[in-house]
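> Structure here, sequence nowhere to be found:
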């Protein structure tokens, strides 16, 4: 590649290489503190490099304290929004992310590779932005209508979810393997 690089660029590359070699011991020490580890494995049938790091244990939920004085008087309409269903998501000890995949002589990198591991599932409940549900309430002769969002999930609402990311990654890898 030397015929295509000017002497100034070559000099800059040499100084950059020296700086990188100088900084490597410090970086290795800092990386060891975080617990970040890399491993080589297969992903979708291709050689891949994954990063893994410990997931911090979540803090316990805080408990509400009782007020010493009475709070403000509230109106009606308590609990008019349908609560989201509880989804048991077990605690994961390590955070895993795909850093690179080797397809033939192509190295695929970028944040898209980590999305299938980071995004929530399409079945994750959320409130709809397009569908509503009316709730009617009559208190002391006063009729109230509450227009509340309906319960939906990420896939039904069209949000990009884990399954969609997997489809995109698979399409990219199959296109590259066909070249």
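Great, that's in hand. All values reported here derive from a predicted model rather than from experimental measurement.
> C-alpha from now on. contacts and neighbour counts both.
Fine.
> for the protein, what spans make up the helices?
Per DSSP state H, the chain has helices spanning 7-34, 115-118, 154-157, 162-178. These are given in chain order.
> Tell me which of those helices is the most buried.
Mean neighbours per residue, mean count of other CA atoms under 10 Å, is largest over the helices of the chain for helix 115-118, with a mean of 18.
> list the helices and strands that helix packs on?
Using 3 or more CA pairs under 8 Å, 6 or more residues apart in numbering; DSSP states H and E, the elements in contact with helix 115-118 are strand 94-103, helix 162-178.
> A further structure is provided below for comparison with the first:
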């Protein structure tokens, strides 16, 4: 495989063929975007990660990836840029005394946690996840990371669903997305 960074047009074409859509999952009216076809194609995944590195700030020290697909994409992205990786987990998945934040979802509440002592004050940190939709989980992850007194360089997503208001939940946070879709 070439080490060249693919163009935006090449990435657009690649993602059109490597993201599956499932209507009415997990509930009626929702169109689920599944990244599994991308993940199973090593060359396509590598091309996306390589392209994605051109969209994020320089000098990122840590990527915080949100469970679960933020782990799958954030870890190789961190590896590619030479940054550390910190998992933002669902409640009850971390040992010790993790830092946690409860937040509202469209259908209830959820809690996200970071490992205790996982980020040092002032660390240059990027939040990564697969999808920006309504923005609740991303906003909670940013807020929780800020409790560690880190410098949030931004939030970056593989896919953004335009029109669902996700950007509005992240005021003042620089955002980047690999692929933007109409809702």
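Ah, there it is. Owing to the predicted nature of the structure, the values given are computational and were not obtained by experimental measurement.
> TM-score for these two?
In this superposition the chains share a TM-score of 0.20, using TM-score structural alignment, normalised by the length of structure 1; 66 aligned residues with a CA RMSD of 5.7 Å.
> and the helices and strands packed on helix 115-118 of structure 1 as CSV, adding distance to residue 115 of structure 1?
Formatted as CSV, these follow (distance: least, CA to CA, whole Å):
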stretch, distance to residue 115 of structure 1
strand 94-103, 8
helix 162-178, 6
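> excluding its backbone neighbours, what's nearest residue 166 of structure 1?
Spatially, and ignoring its direct neighbours in sequence, residue 166 of structure 1 is nearest to residue 116 (5.4 Å; CA to CA, 6 or more residues apart in numbering).
> Tell me the buried residues in the longest helix anywhere in structure 2?
Across structure 2, the helix with the greatest residue count (assigned by DSSP H) is helix 69-81. By neighbour count with 16 or more other CA atoms under 10 Å, helix 69-81 of structure 2 contains the buried residues 69, 70, 71, 73, 74, 75, 76, 77, 78, 81.
> What distance do you get for the fifth one to residue 45 of structure 2?
Right, the one you point to is residue 74 of structure 2. Noted for residue 74 of structure 2: a distance of 12 Å to residue 45 of structure 2, by CA to CA, to the nearest Å.
> before we move on, what about residue 88 of structure 2?
When distance is defined by CA to CA, residue 88 of structure 2 is 22 Å away from residue 45 of structure 2.
> quick one, which of these two is more surrounded?
Taking neighbours as other CA atoms under 10 Å, residue 88 of structure 2 and residue 45 compare with residue 88 leading, 27 against 20.
> which helices and strands does the helix or strand where the more buried one lies pack with?
Element membership for residue 88 of structure 2, per DSSP states H and E: strand 84-90. The helices and strands touching strand 84-90 of structure 2, judged by 3+ CA pairs under 8 Å, 6+ apart, are strand 62-66, helix 69-81, strand 108-114.
> Tell me which of the ones you listed lies nearest to residue 130 of structure 2.
Go through these one by one with CA to CA and the one that ends up closest to residue 130 of structure 2 is helix 69-81, at 5.6 Å.
> helices or strands up against that closest one?
Helices and strands touching helix 69-81 of structure 2, as assessed by 3+ CA pairs under 8 Å, 6+ apart, comprise helix 42-52, strand 62-66, strand 84-90, strand 124-132.
> longest single strand anywhere in structure 2?
Scanning structure 2 for the strand with the most residues, using DSSP state E, yields strand 151-162.
> Any buried residues in that one, and which?
Taking 16+ other CA under 10 Å as the basis for neighbour counts, the residues of strand 151-162 of structure 2 that come out buried are 151, 152, 153, 154, 155, 156, 157, 158, 159, 160, 161.
> Other residues contacting stretch 23-36 of structure 1?
51, 52, 53, 54 (CA atoms under 8 Å, 6 or more residues apart in numbering).
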